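>>> Curious how this folds, go ahead:
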Amino acid sequence: MNTQHFDPKQFRQALGAFTTGVTIVTTRGADGQDYGLTANSFNSVSIDPPMVLWSINKNSSSARAFTEGSHFAVHILATDQEPLSNRFAKSAADKFSGLDLQRGTRDIPLLDGCSARFQCKTTYQYEGGDHIILVGEVLAFDRFDKAPLVFHSGGYRRLLPVAADNNLWQQPDAVASAR
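Prediction:
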């Protein structure tokens, strides 16, 4: 198949059929400035050793800070953090202005109010087309009892539990009769 004939807009829409979590990734640049951006490319890699990955567009204004930096933090956003996601999704002079920050390993900025957050040491970087894939070893993490913000088909969503009577996988007789 020749992928050069893909319509980028249609390809992006097809990718949008996959629901993802919403994260903000932060780092402290060599220049002493804080950098952060909204990303939905986050994924787990390994439990032992604990590793995660995410990717950044090579043309991002903060790409250099992340690729040259040794540490980063991934914040899995909670449902009430949509405004924060939007703030970090845009180019701005100081995305951190007015935020109450904590500091993690190597002084990386840590945001409050998330569902979970991971402090990582960058261990690998890979070329990935127009992105760079960063793999980090998790040095510390926090988990909070908050529902995550998710992204699907170009918009934010919230998770709802599946009603027990609609879950065919937990009702063996219903599964058998559906075959």
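>>> CA atoms for contacts and neighbours, from now on please.
Will do.
>>> Straight-line length of stretch 25-37, end to end?
Using CA to CA, to the nearest Å, the end-to-end distance of stretch 25-37 comes to 6 Å.
>>> Can you tell me how far the residue nearest to the spatial centre of the chain is from Ser115?
Central residue of the chain (CA atoms, centre = their mean): Thr23, 3.4 Å from the mean position. Going from Thr23 to Ser115 by CA to CA gives 10 Å.
>>> Now for these two: what residues contact both?
Residues touching both Thr23 and Ser115 by CA atoms under 8 Å, 6 or more residues apart in numbering: 75-77.
>>> Highest neighbour count among those residues?
Highest neighbour count within these: Ile76, with 29 neighbours (other CA atoms under 10 Å).
>>> That one and Gly113 touch, don't they?
No. Assessed by CA atoms under 8 Å, Ile76 is found out of contact with Gly113, at 9.5 Å.
>>> Checking my notes, Phe66 in a helix, right?
Yes. The assignment for Phe66 (DSSP: H, G, I helix; E, B strand; the rest coil) places it in a helix.
>>> residues in contact with the residue nearest to it when sequence neighbours are not counted?
The shortest distance from Phe66 to any non-neighbouring residue, by CA to CA, 6 or more residues apart in numbering, is to Thr27 (6.6 Å). Thr27 is in contact with 34-36, 65-66, 69, 71-73, 108-109, counting by CA under 8 Å, 6+ apart.
>>> Also this sequence, please, to line up against the first:
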Amino acid sequence: MARVPGPVVVATTVDESGRRWGFTASSFVSLSLAPPLVTVSLGKKASTHAAFTVADHFMVNVLAHDQSDIARRFATSGVDRFAAGDTLPLERGLPGIPEAAVRLVCRMHEVADGGDHSMLIGRVLDCITCTDREALVYVDRGFARTAVPEATRVR
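As a prediction, the model looks like this:
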């Protein structure tokens, strides 16, 4: 599966005590257009698992090509992932990355079993396109830029 490119996202939420939670994922896909659903997978052993599986809302920040440092930080255990100050309270008070390529605000629709992962299925409430920058992708165990020539982009 390492050969299959995936968008790099940082999912964020806030628990009932106000604590912020976040993780990096490359297992993010659109699931349905009607209703608008997306899914992002989270390992069941992750430190963020309990917070996300009971969350009412979460945000998916689709990272831009120059945000691999943010992806690495949110993938690292035992650090304050929010200490850099590049994540701010944005839509619906959720922690968001203002310079992300896209932000999706989701209401938790369902948490589905996916083996050693849980699939967080969110109903998209808001979609904010922040930039025209290329998205960051993960392929062959490394970060890359999308390579879509301007002339062939579908708009």
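>>> Can you calculate the TM-score here?
Superposed pair, TM-score by TM-score structural alignment, normalised by the length of structure 2: 0.90. Supporting alignment: 150 aligned residues with a CA RMSD of 1.8 Å.
>>> ok, back up a step: which one (most neighbours) among the contacts of Thr27 of structure 1?
Using other CA under 10 Å as the neighbour test, the contacts of Thr27 of structure 1 are led by Phe72, with 31 neighbours.
>>> Which residue of structure 2 sits opposite that residue in the alignment?
In structure 2, the residue paired with Phe72 of structure 1 is Phe58, using TM-score structural alignment.
>>> Output the shared contacts of Thr23 and Ser115 of structure 1 as CSV; include the columns distance to Gln102 of structure 1 and secondary structure.
Shown next, in CSV, are those (distance: CA to CA, whole Å; DSSP: H, G, I helix; E, B strand; the rest coil):
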residue, distance to Gln102 of structure 1, secondary structure
His75, 13, strand
Ile76, 16, strand
Leu77, 16, coil
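>>> Could you say which helix or strand holds Gly18 of structure 2?
According to DSSP states H and E, Gly18 of structure 2 maps onto no helix or strand at all.
>>> tell me the strands in structure 1, going along the chain?
20-21, 23-28, 34-39, 43-46, 51-57, 71-76, 102-103, 109-110, 116-128, 131-143, 149-152, 155-158 (DSSP state E).
>>> Pick the most buried one from the ones you listed.
Among the strands of structure 1, strand 71-76 has the highest mean neighbour count (mean count of other CA atoms under 10 Å), at a mean of 28.
>>> got the contact list for that strand?
21-28, 66, 105-106, 108-111, 114-122, 136, 148-149.
>>> one step back: and the gap between the residue nearest to Phe66 of structure 1 and Asp100 of structure 1?
Relative to Asp100 of structure 1, Thr27 of structure 1 is positioned 16 Å away (CA to CA).
>>> swap in Ala92 of structure 1?
18 Å.
>>> what do you get for Ile76 of structure 1?
Per CA to CA, Ile76 of structure 1 is found 17 Å from Asp100 of structure 1.
>>> and the equivalent of Leu90 of structure 2 over in structure 1, what does it touch?
Alignment note: Leu90 of structure 2 maps to Arg103 in structure 1; criterion TM-score structural alignment. The contact partners of Arg103 of structure 1, by CA under 8 Å, 6+ apart, come to 109-110.
>>> what does Ser115 of structure 1 give?
Taking CA under 8 Å, 6+ apart as the definition, contacts of Ser115 of structure 1 comprise 75-78, 143-148.
>>> for Arg20 of structure 2, same thing?
Contacts of Arg20 of structure 2 by CA under 8 Å, 6+ apart are 12-14, 82, 95.
>>> same deal with Leu111 of structure 1?
For Leu111 of structure 1, the contact set (CA under 8 Å, 6+ apart) comprises 75, 99-102.
>>> and in structure 2, which of these remain?
Retained contacts for those in structure 2, judged by both residues aligned by TM-score structural alignment, their matches' CA atoms under 8 Å, are 75, 100-101.
>>> could the residues you listed go into a markdown table alongside distance to Arg12 of structure 1?
Converted to a markdown table, those look like this (distance: CA to CA, whole Å):
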| residue | distance to Arg12 of structure 1 |
| --- | --- |
| His75 | 24 |
| Asp100 | 34 |
| Leu101 | 33 |
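>>> Which single one of these is nearest to Gly128 of structure 1?
Nearest to Gly128 of structure 1 among those, counting by CA to CA, is His75 at 22.4 Å.
>>> Distance-wise, check the nearest residue to that closest one once chain neighbours are set aside relative to Thr26 of structure 1.
Leaving aside its sequence neighbours, His75 of structure 1 sits nearest to Arg117 (CA to CA, 6+ apart; 4.3 Å). As defined by CA to CA, Arg117 of structure 1 lies at a distance of 11 Å from Thr26 of structure 1.
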